[in-house]
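Colleague: Need coordinates for the following:
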Amino acid sequence: MAFFTQKVWVEWIEQGLANGEYNYYDYKDLNNVEQIGSSKVYKAIMKKDEEEIMVVMKYIGNKLSTREVQSELKLLRKIRFFNNDHISSFYGITKSDSNDKNQLKYMVMLEYGDGGSLREYLQNNSENLHWSVRLKFARQLSKAIEFLHEKNLIHKNLHSNNIIINEQDLKLNALGITCKMEESSNISINLQNYLTYVDPQYFKIPSYKSSEDKQSTLTKKSDIYSLGILLWELASMRLPFSNEEHSDLQKEIMEGLREKDIDGIDQDYIPIYK
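Modeller: Reported below is the predicted structural model:
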């Protein structure tokens, strides 16, 4: 059954490529750059006409239904046409080097961040990041979330490893918005890994509920909660709750635990943060 489903969505992708709905590019120098659970993200060089562009790439989950693949690729295509300065660009689709037609895999290609993720950028610039840069990033992040919400899209997966810095500008990772590119079990694992950013309401749902049921409880307000945590991280230059020991951090957050106010915060930052 899984093979049949994969065969159907592969045919759908190939039809979309033939119709010009999605761009197809070759690549070279593929390298694994990150792994969360069983989900891998790769870096490669995309060949576009005479130009070579560094991109990040990710396999489309083999266990997804045809409907899920269609929905997520249509959303990526929509994001491409948004052409928003604060959301990473979706370039198109490519095919892996596998010679086994029964294991045919497609990958999505997106903008690469030369400054790494926001988390990496803050760690690498922890001693000299001027408030003007933090203020710029905070405004760009707020505008990106505002734009998504105006389009009736909910991110649901905001954290500092899911935001890139490219050419000194902050951008939401488009793959984070289309989180079903991963199997649902990986989404659940991902939220657990970044629980300090997740709306506490998510963890109040009974454990017997499916990952999709839990995901459906996340709303625009959930994004705003995550945004608040990210703005705190930008201002403090450290990970939330990283300075204290917590025996059960998830439970404490559910019961109302929040990070402390930041001393010496720039006055221009306060209106955004509050």
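Colleague: Please make it C-alpha for all contacts and neighbour counts, starting now.
Modeller: Noted.
Colleague: Can you show me the strands along the stretch 101-250 of the chain?
Modeller: 106-111, 163-166, 169-172 (DSSP state E, counting those that start in this stretch).
Colleague: Of all the ones you listed, which one comes closest to Phe147?
Modeller: Closest approach to Phe147 among these (CA to CA): strand 169-172, 11.1 Å.
Colleague: Tell me which residue lies nearest the centroid of the protein.
Modeller: Gly176 (2.2 Å; CA atoms, centre = their mean).
Colleague: neighbours around the closest residue to Trp131 other than its chain neighbours, how many?
Modeller: Closest residue to Trp131 apart from its sequence neighbours, by CA to CA, 6 or more residues apart in numbering: Asp266 at 6.8 Å. Neighbours of Asp266 under the rule other CA atoms under 10 Å: 13.
Colleague: Following up with a second sequence; could you model it the same way so I can compare the two?
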Amino acid sequence: MTKRLGGRYELQTVIGGGGMAIVYKAVDTLLDRTVAVKMLRAQYAGDEEFVNRFRQEAQSAARLSHPNIVNLYDVGMSDGEYYIVMEYVDGPTLKDLIRDRGPLPVHEALDITEQICDALAHAHDHRIIHRDVKPHNILITQRGQVKVTDFGIARAVTGNTITHHNDTSVLGSVHYFSPEQARGATVSAKSDIYSLGVVMYEMLTKKLPFSGDSPVSVALKHLREDFVEPRELNPLIPQSVENIILRCLVKSPDLRYADMRAVKADLLTALIHPNLPKFRVPSDAIDETISIPAVGGRMRATESEREDNDEESEEELTPPSRRRRVWRTLMWIGIVLAVLVVGVLSAYYIVMGIAQVPNVNLPNVVGQPQAKAVALIEKAGIPQTQIHVQDAFNSQQPKGYVYSQNPTGPQQVKETRDIQLYVSDGAHKIQVPDLAGMPADQAKSTLSSDGFSNVTDNTVQSVSVAVGDVVSSNPPANSMVTPNTHIVLNISQGAETQVPNVYGKTVAQATQILQNAHLAVGQVTQIQFAAPNGTIVKMFPYNPGDTVPAGTSIDLWVASNSAGNSPGNSTGNSTGGSTTNSTGASLDNLPPNTHVRPVTIKVADPSGNPVVVQIIKSDAVSQNEQVVSQTITSTSTWNITMYLTPNSQGEIQVYENGKLQQDYPVQY
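Modeller: I've put the predicted structure just below:
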């Protein structure tokens, strides 16, 4: 017989568990919904400490309400068994994802981390520290949404858990917890930041920063040892992303991020500015605390014990030994004074030398093409050897244009100053996945996981694709586009269509209309009829407006009489000469099989404020050609002529006030 709790929660299967509790998939028979039920293990039901911890989890979770945190529905006790009823998440844990697909792509790992940050920031706002942030406690829904669970719970001791030596309270899983947790020191929100850094490290390398033969050895490594830096294990990680991990994993809490929102701020810009200087911990910021109460044993003497030992040793020194010690002290004082004098003199001459270097007026070259930017800086008086250029993906400026400079301009700088220019390599592009035949929800989740955020759907008729599944996408599968590209999913609405009215149309016109309605032309019969010659006078077996299966054949009767010419017939003479496009440009010298396609671009400005519009096109004739650079104050339209060949794909990018707003792939 199926077990039921509280008269409404019907337990089904075990879906997880730990040393303290078991998690079941269950059905809430009152509300008819699937839930997860966490039950305290029977052996702990009589242990007041474990029951209190179980209640603590329920109380902590009840204070939180956030889309990235597993919701708590109910708590209770049935036949002496304590349980918590929570939201059921139909998806794997992040640990499963790393195990199956790790290392994860950078953009996917950043998206997951941003959602974890949102969840933990919400918890910290409510003065709740998770203390056990790890991939096992992070669930991923089928739509790619992150759900953090296990808030406020202190787990029972397992092989990978550290406990406090005084009260045996569990402080976290050893591979993911912070140095202060290893020491048994006060835990704060910055402890969760450290654990988040370990999770990022594992997502991007599929390895843990520290491992060992026992929990104690791993804890000691968190306290004292350095780890292999992520980029050594995965060179695809940008420096900006590694910097975030390194800053989260600083052993001193004071040198980590201030809070989760500060972490997310860097995550949001990491791919915009990927090539930042490497983050380094200040050399004077090494944590000197070496007492490790959480590990349980004395590893070495504390600072106070070492001082006591020094005093005892000093009492045993002989007078000659004391004299030698005094001379050594005086010698070191002399050396320090000499170094200080040399340093002061060196600094004086360096400062005087710098002061004599003339200043130049550094211009602001952001938004300029690279060649022009370099020329302007050279003209200001800075040699080209001091101008350093670095390319990076950027959606704010077209390819080849400067999107940032250091130092910024305009300002006065020394003519010996190095200038760093950051030049756009174009917007970062990713491949549109092949979604044909996939359910619409799953397709949208896939696009979201790949980094696409601007997705809409459009219903289309399809005979071969089931209702609700994707027929195709626009841009099509395997196209390389920017993440902000508008993706349209064509969703099958089934295999039925409505018969259009083709009375009075020619056979050619009727054929096109029927094909557009996903219907076929059946038998065409000539009939003597008092109507314009060649026009449709009868349809069979269906009439206009009837709903029929797509692909149905419609028979047509065509008027045949001697009253005159068929509708639409005309004659005329063509003249020789060069073929030209709408702008009059000769097409004689274009590549073979060139197809000319006009594209209309419209930019609307309902506010009436001035907008600087730049339009860049790439086709078989030119690459990254700026065809429009204009300031508008009202809605404007331009006709762009594209030259396409079977082996090339065109592209039009529209920038408004320097920001990429539209990105159109143009097919042959």
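Colleague: Can you give the structural similarity as a TM-score?
Modeller: A TM-score of 0.68 describes the superposed chains when it is computed by TM-score structural alignment, normalised by the length of structure 1; 225 aligned residues with a CA RMSD of 3.4 Å.
Colleague: thinking the residue nearest to the centre of structure 1 is in contact with His155, fair?
Modeller: Yes: with contact defined as CA atoms under 8 Å, Gly176 of structure 1 reaches His155; the gap is 6.9 Å.
Colleague: among the strands of the stretch 101-250 of structure 1, which is nearest Arg119 of structure 1?
Modeller: Per CA to CA, nearest to Arg119 of structure 1 of the strands of the stretch 101-250 of structure 1: strand 163-166, 8.1 Å.
Colleague: Check the offset of the closest one from the chain's centre.
Modeller: Its chain's average C-alpha position is 10 Å from that of strand 163-166 of structure 1, according to CA atoms, centre = their mean, to the nearest Å.
Colleague: Over to stretch 145-162 of structure 1?
Modeller: 9 Å.
Colleague: In structure 2, what range does it match?
Modeller: Alignment of stretch 145-162 of structure 1 against structure 2: residues 120-137, by TM-score structural alignment.
Colleague: distance between the ends of that stretch?
Modeller: In stretch 120-137 of structure 2, first residue to last residue: 12 Å (CA to CA, to the nearest Å).
Colleague: and Val170 of structure 2, what is it in contact with?
Modeller: 154-157, 161-164 (CA atoms under 8 Å, 6 or more residues apart in numbering).
Colleague: again with Pro200 of structure 1
Modeller: With CA under 8 Å, 6+ apart, Pro200 of structure 1 has these contacts: 253-254.
Colleague: what residue of structure 2 matches up with it?
Modeller: In structure 2, Pro200 of structure 1 lands on Pro179 (TM-score structural alignment).
Colleague: again with Leu227 of structure 1
Modeller: Checking TM-score structural alignment: Leu227 of structure 1 goes with Leu196.
Colleague: can you count the residues close to that match?
Modeller: Neighbours around Leu196 of structure 2, by other CA under 10 Å: 28.
Colleague: hang on, it packs against Cys248?
Modeller: Yes: using CA under 8 Å, Leu196 of structure 2 is in contact with Cys248, at 7.3 Å.
Colleague: Mind jotting down where the helices sit in the stretch 1-150 of structure 2?
Modeller: Along the stretch 1-150 of structure 2, the segments classed as helices by DSSP state H, counting those that start in this stretch run 48-62, 94-101, 106-125.
Colleague: What residues in structure 1 pair up with the shortest one?
Modeller: Across structure 1, the stretch matching helix 94-101 of structure 2 (TM-score structural alignment) is residues 118-125.
Colleague: Nothing else from me, thank you.
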